[in-house]
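K.L.:
Generate coordinates for the sequence data below:
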Amino acid sequence: MREFLMDAWLSALGVTHPVLQAPMAGVSTPAMAAAVNAAGGLGAIALGASDPAQAGAMIAETRARTDRPFNVNLFVHAPPRRDPVVEAAWCEALRPAFAEQDAEPPAHLRAIYPSFAEDDAMLALLLEARPAVVSFHFGLPDAARITALKGVGCLLLASVTSLAEAQSICRAGIDVLVAQGYEAGGHRGVFDPDVHDDRLGTLALTRLLAVKADRPVIAAGGIMDGSGVAAALSLGAAAAQLGTAFIACPESAADAGYRAALMGEGAAHTVMTRAISGRPARCLPNRFTTLGAGLSVRVPDYPVAYDAGKALNAAAKARGEVGYGAQWAGQGAPLARAMPAGDLVRAIVAEM
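P.N.:
As a prediction, this is how the structure comes out:
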């Protein structure tokens, strides 16, 4: 096995292999994070869709399973712009799909969770819990929140999709950049989903940031095995972050329909869609992505649209239909392997 020098910040966390498990809301679990840690990687849990009580319980469970540091992830999206006309039109556009499931769309949509940018209760929880690593997706919290988290010893990571975003993150004092290529599964980490997206791939973005940004870089997007990790390191990344690779692990919270879709033919044909949540996200092709592609009405802002998406998925699952889920996956999905998370990390390391 080729040996790679570990960055000091990774060594300080007790990480022995430059393999990070992505924090995936609805998929990653404390058991997954602990298994990745035990294999020498850095595990993660996703708190962005949780309230402080749920987040506190997840942190406590993860700490009960591992005595090593792990990453906790927050969503820092701009607060949604509420427009009752747009929201009503969206629900009406979804009405036929709800009717197929013998259900009605919601009468009113909700912003189903707040952004960390305005969630004081979540900040208070983190300042008390003092997780070793805190990461941000969709943007950055304000300077006061960054200063407070660094003041209690948190190492801060943030997703970026461009050099401009990376430069703003460096100015804000974030410690490590997560270079999310367009290949990545799940939500695109762009700060503003309504501005032009250059759609940089993982290879180009990782090398660009390694040369141009004065921060360690973690490569993320389309990486599924040791060869992919080694390639990222050769481009100047300090580590690679893998998400889709862990979905089929038994520690994953993905349901049976999601797992079957990941292992099916559609894995080779992932698509970007806003229809499910209101933000661009890479998904396995399913009934929801097909539905969204055929609708011409404006999608409400994230996470308001997600309220309708989750309601439609719940109605469909109650009737045995699994094609309306948020089945996020990256372009490397056909390389997914169903094995315990710790074994997967060890296999990746051997492949490097």
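K.L.:
going forward, measure contacts and count neighbours with C-alpha atoms only.
P.N.:
Noted.
K.L.:
where exactly do the helices run in the stretch 101-250 of the chain?
P.N.:
120-129, 143-151, 163-172, 202-212, 226-234 (DSSP state H, counting those that start in this stretch).
K.L.:
Am I right that Tyr324 falls within a helix?
P.N.:
No - according to DSSP: H, G, I helix; E, B strand; the rest coil, Tyr324 belongs to no helix; its state is coil.
K.L.:
ok, it - contacts?
P.N.:
Shown in contact with Tyr324 (C-alpha atoms under 8 Å, 6 or more residues apart in numbering): Asn286, Arg287, Phe288, Gly309, Leu312, Asn313, Ala316.
K.L.:
Redo those as a markdown table? Include distance to Ala239.
P.N.:
Listed next are the contacts of Tyr324 as a markdown table, based on distance: C-alpha to C-alpha, whole Å:
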| residue | distance to Ala239 |
| --- | --- |
| Asn286 | 32 |
| Arg287 | 35 |
| Phe288 | 34 |
| Gly309 | 34 |
| Leu312 | 38 |
| Asn313 | 35 |
| Ala316 | 39 |
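K.L.:
quick one more, to check against the first:
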Amino acid sequence: MFDGLKHRVVQAPMAGTSTPELAVAVCQAGGLGFLALGALDAAGAAKAIRAVRQGTDRAFGVNLFCHAPARRDAAREAAWIDTLRPAFRRLGAEPPAALSEIYPGFRGNDAMLSVLLAERPAIVGCHFGLPSPDQIAALKGAGCSLWATATSAAEGRSIRDAGFDAIVAQGYEAGGHRGIFDPDGPDGRLDHPALVRALVPLGLPVVAAGAIMDRAAACMAMDAGAVAVQCGTAFLRAPEAATLPAHRAALSGGQTAMTRAISGRPARCLVNEFTGMDDSGAADYPVAYDIGKALNAAAIAQGNAGYGAFWAGTGAAASVARPAADTVLAISP
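P.N.:
Alright, predicted model coming up:
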């Protein structure tokens, strides 16, 4: 797979901002485009995959969320609603009375598996953990190459032992949701060069991810042992991305923080109203995301973009507004 790439640049799958058009542009430029399917249902996933196929005959990947079901706790959820109630009221709104688990994971999602087996994307990537053994066997039987995100050597060993083909080494500096398997477990918070070095001895190809914004950073990752680099924030200002105008504008500030307040899982976001909150009482993922989205909608209705899920890595200020193809060429080691 990597030998077939003209440029060892992988476009990160970013739910909500990456698009079929972005994946096509990256593939056509000689990189590897990805679709984020974690926030889509099976029908939406099939439509997105077919849209990419209409734009390119090159290989691309899809990415899925493999989190465990939310641990429902009525008292904790009610307390989190009460924590956010003052913010709603400042915006002239009321929070929802109850919360829902808005994003089902891939595990046990037979409809999504059926789409993947029918469409057979070249790569199926996994975030937040791993699929079931039966799903892994089915995808491998369909000829899909399997990738998964690791934030530690222990997770990397689990990925290798499950029969995967590549590991995405997500450094702590990376934007968006941390791919850690257990969000309540220990986190060494390794940057991507240190994590790559820890994962390379496992024997699988390692793709480095985390604030890689230019060729110098890409070369550093390759020197650490990575076979390719995965970039997300670097593509947020591309015209092919669905990044909201307020998100694009906020990138210039560059300040980011890790927070659970938006979704219930740690995620790196541009500093905003959410990142200043005490997130220790947040409801579990993705239940907290239900009210996080509701609060953002209430804010947007008042012309306030301060509660957006503006995911970005620590290199956000270095992002450049340019076509995705130009970003591939600018970063390619």
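K.L.:
And the TM-score between these chains?
P.N.:
Overlay of the two chains. TM-score (TM-score structural alignment, normalised by the length of structure 2): 0.98; 333 aligned residues with a C-alpha RMSD of 1.0 Å.
K.L.:
that older thread, what subset of the contacts of Tyr324 of structure 1 is buried?
P.N.:
Asn286, Phe288, Gly309, Leu312, Asn313, Ala316 (16 or more other C-alpha atoms under 10 Å).
K.L.:
Next step: the residues you listed restricted to strands.
P.N.:
Mapping those onto strands (DSSP state E) picks out no residues; all lie outside.
K.L.:
Redo the residues you listed as a markdown table? Include distance to Lys212 of structure 1.
P.N.:
Shown next, in a markdown table, are the buried ones among the contacts of Tyr324 of structure 1 (distance: C-alpha to C-alpha, whole Å):
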| residue | distance to Lys212 of structure 1 |
| --- | --- |
| Asn286 | 39 |
| Phe288 | 39 |
| Gly309 | 39 |
| Leu312 | 44 |
| Asn313 | 43 |
| Ala316 | 47 |
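K.L.:
Nearest to Ala121 of structure 1 among those residues?
P.N.:
Taking C-alpha to C-alpha as the measure, Gly309 is the one of these closest to Ala121 of structure 1, at 26.3 Å.
K.L.:
just checking, the closest one touches Ile276?
P.N.:
Yes - counting by C-alpha atoms under 8 Å, Ile276 is a contact partner of Gly309 of structure 1 at 5.1 Å.
K.L.:
wait, what's in contact with the spatially closest residue to Ser252 of structure 2 that is not a sequence neighbour?
P.N.:
Distance criterion C-alpha to C-alpha, 6 or more residues apart in numbering; nearest residue to Ser252 of structure 2, sequence neighbours excluded, is Ala317 at 4.7 Å. Going by C-alpha under 8 Å, 6+ apart, Ala317 of structure 2 touches Leu251, Ser252, Gly253, Gly254, Gln255.
K.L.:
likewise Val229 of structure 1?
P.N.:
By C-alpha under 8 Å, 6+ apart, the residues touching Val229 of structure 1 are Val19, Ile223, Ala239, Ala240, Ile348, Met352.
K.L.:
what about 6 Å?
P.N.:
Going by C-alpha atoms under 6 Å, 6 or more residues apart in numbering, Val229 of structure 1 touches Ala240.
K.L.:
ok, back up a step: any idea what the residue nearest to Ser252 of structure 2 aligns with in structure 1?
P.N.:
The equivalent of Ala317 of structure 2 in structure 1 is Pro334 (alignment by TM-score structural alignment).
K.L.:
And for Pro13 of structure 2?
P.N.:
In structure 1, Pro13 of structure 2 lands on Pro23 (TM-score structural alignment).
K.L.:
Ok, Ile81 of structure 2 next?
P.N.:
Under the alignment (TM-score structural alignment), Ile81 of structure 2 maps onto Cys91 of structure 1.
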